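Novice: What shape does this take:
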Amino acid sequence: MKSKMKNVTILMLVAMVTFSFTAIREVKKEIKTDKSTVVWKGYKVTGSHEGTISIKSGDLLFDEDKLTGGNFVIDMASITVTDLEGDYKGKLEGHLKSDDFFGVANHPTASLVFTNVESSGKNSYNVTGDLSIKGITHPIDFSISIYGSKATASLKIDRSKYDVKYGSTSFFDGLKDKAIYDEFDLVSDLEF
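Specialist: Model prediction:
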């Protein structure tokens, strides 16, 4: 019995010493939302439109200098159009915020949570994340590059998966030149 107690005590001491000197190396680096940009580009049969959308909050997780995770919240009410002016700009921004598209009144934010990060080369990573738009979540794969305190990521998003139906040939027939393609692009330039 004494030798069992002695073994348990030694084991506990070794465990305490090991955990005491094992540093948690994961560091959360907050995104500087005022210095970061997200540009969107949507495509239709007759051309395209583009604009910006703001990051409400976000962070990247690092183990020493290696990316291990991330989390972002997007302010959907911040959607702007940069390739139009005047009434056309205002109308398209209002339409994108309406229930025809992103339903901003009921869904003021979208989010992206990294679920898996794998190195794909020096400063480059392949990421799988859970993207939530309009309260609907689906996995998404994309790449991200890190250089010092900056990161660049490009995402291709299929809006039909998030109940964004307007002008989509996935939901409506006979749209012809009024069709809007389901996939749109997001390009993010981040500072942290």
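Novice: hey, let's count contacts and neighbours off CA atoms from now on
Specialist: Noted.
Novice: any idea which helix or strand carries the most centrally placed residue in the chain?
Specialist: Nearest residue to the geometric centre of the chain (CA atoms, centre = their mean): Leu112, 3.7 Å. Using DSSP states H and E, Leu112 sits in strand 109-121.
Novice: Need the residues that contact that strand.
Specialist: 67-77, 125-135 (CA atoms under 8 Å, 6 or more residues apart in numbering).
Novice: And the next helix or strand past it?
Specialist: Next element after strand 109-121 (DSSP H and E): strand 124-133.
Novice: How far away from the center of its chain is the helix ranked longest in the chain?
Specialist: Identified as the longest helix of the chain according to DSSP state H is helix 2-21. The chain centre lies 44 Å from the centre of helix 2-21; the measure is CA atoms, centre = their mean, to the nearest Å.
Novice: To check against the first, give me the structure of this:
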Amino acid sequence: MVFNSYIWSPKLIKMKKASVFFLAATVLFVASCSSGEETTDENGTDEKVEAVTYKLDAAASTLSWHGEMSPEYGHDGMVKISEGSLTMMGDALESGSFTIDMNSIEVTDEGMDDMKKGYLAAHLMGTAPDEDHPQNMFWNTPDFPTATVTLNSYEDGQLSMTLNVIGKEVKSTVPATVKVDGDRAMIMGDFAISFAEMGIPGFIQDPENGGINPSVEFSLNAVLTK
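Specialist: Model prediction:
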């Protein structure tokens, strides 16, 4: 009888209730701390990191290109980024996509007169085809007026992206800088993309005479704002 009265004593029941309450409170506390993404500021205060989307400032953004047949002979130019957005979670890339206006291709070679620049740009876009330069020799802009770029990931200064041009995809990872500065975000980099696997006629190499290098160099400066 002494044993049974000890088991069911009021004091022990209170202790059990207190233990259950403490366990429940601990579970709720852990659950509340594990939801959402938080960072700790310099004062030790937890702050939740929110995703922020930035829109392209097309007027402030530039994309230049350089293509060549040999190290001694090549052409320079520009093409416009018409629209785009970038979503960041703090300093981490969440997503991004951009549209390139392929009808905006221009040639900027120093010393070349405007007529030749216009002819070369039309040749690249396929807007002035002739017997030697078919519409689809390069970018075939009458059929494919835009190209799209989708950003996949950014880590250790390497930007992984998928480019959709002339209806085909090419994946590339290039050196770049992606950063946020107040209300602005920027993507900057100098890199080359190879179009060798896309079957573009103008990039197919002639065994005897060679051809235009399918690796095109780009210099990007994209500016985005909230």
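Novice: Tell me which stretches of the first structure form helices.
Specialist: Going by DSSP H, the first structure shows helices at 2-21, 86-97.
Novice: once the structures are aligned, where does the last one end up in the second structure?
Specialist: Going back to what we said before, that points to helix 86-97 of the first structure. The alignment of helix 86-97 of the first structure onto the second structure (TM-score structural alignment) spans residues 114-125.
Novice: How about the alignment partner in the second structure of Asp63 of the first structure: what's its closest non-neighbour residue?
Specialist: Under the alignment (TM-score structural alignment), Asp63 of the first structure pairs with Met89 of the second structure. Among residues not flanking Met89 of the second structure along the chain, Ala51 sits closest, at 4.5 Å (CA to CA, 6 or more residues apart in numbering).
Novice: contacting residues around the one you found?
Specialist: By CA under 8 Å, 6+ apart, the neighbours of Ala51 of the second structure are Thr87, Met88, Met89, Gly90, Glu94.
Novice: Let's see the ChimeraX selection covering just the buried ones among the residues you listed.
Specialist: In ChimeraX, a selection of the buried entries from the contacts of Ala51 of the second structure looks like this (16 or more other CA atoms under 10 Å):
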select :87,88,94
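Novice: what's the burial count for the residue mapped onto Gly47 of the first structure from the second structure?
Specialist: Structural alignment (TM-score structural alignment) places Gly47 of the first structure against Tyr73 in the second structure. Using other CA atoms under 10 Å, Tyr73 of the second structure has 9 neighbouring residues.
Novice: quick revisit: now do the same for the residue nearest to the centre of the first structure: its match in the second structure.
Specialist: So Leu112 of the first structure corresponds to Val149, using TM-score structural alignment.
Novice: next one: Leu190 of the first structure
Specialist: In the second structure, Leu190 of the first structure lands on Ala222 (TM-score structural alignment).
Novice: how close does its match get to Gly211 of the second structure?
Specialist: 31 Å (CA to CA, to the nearest Å).
Novice: higher neighbour count, those two?
Specialist: The residue with more neighbours, out of Ala222 of the second structure and Gly211, is Ala222; 22 against 15, by other CA under 10 Å.
Novice: contacting residues around the nearest residue to that one once chain neighbours are set aside?
Specialist: In space, and not counting its chain neighbours, Ala222 of the second structure is closest to Ser61: 4.6 Å by CA to CA, 6+ apart. Ser61 of the second structure makes contacts with Ile81, Leu220, Asn221, Ala222, Val223, as judged by CA under 8 Å, 6+ apart.
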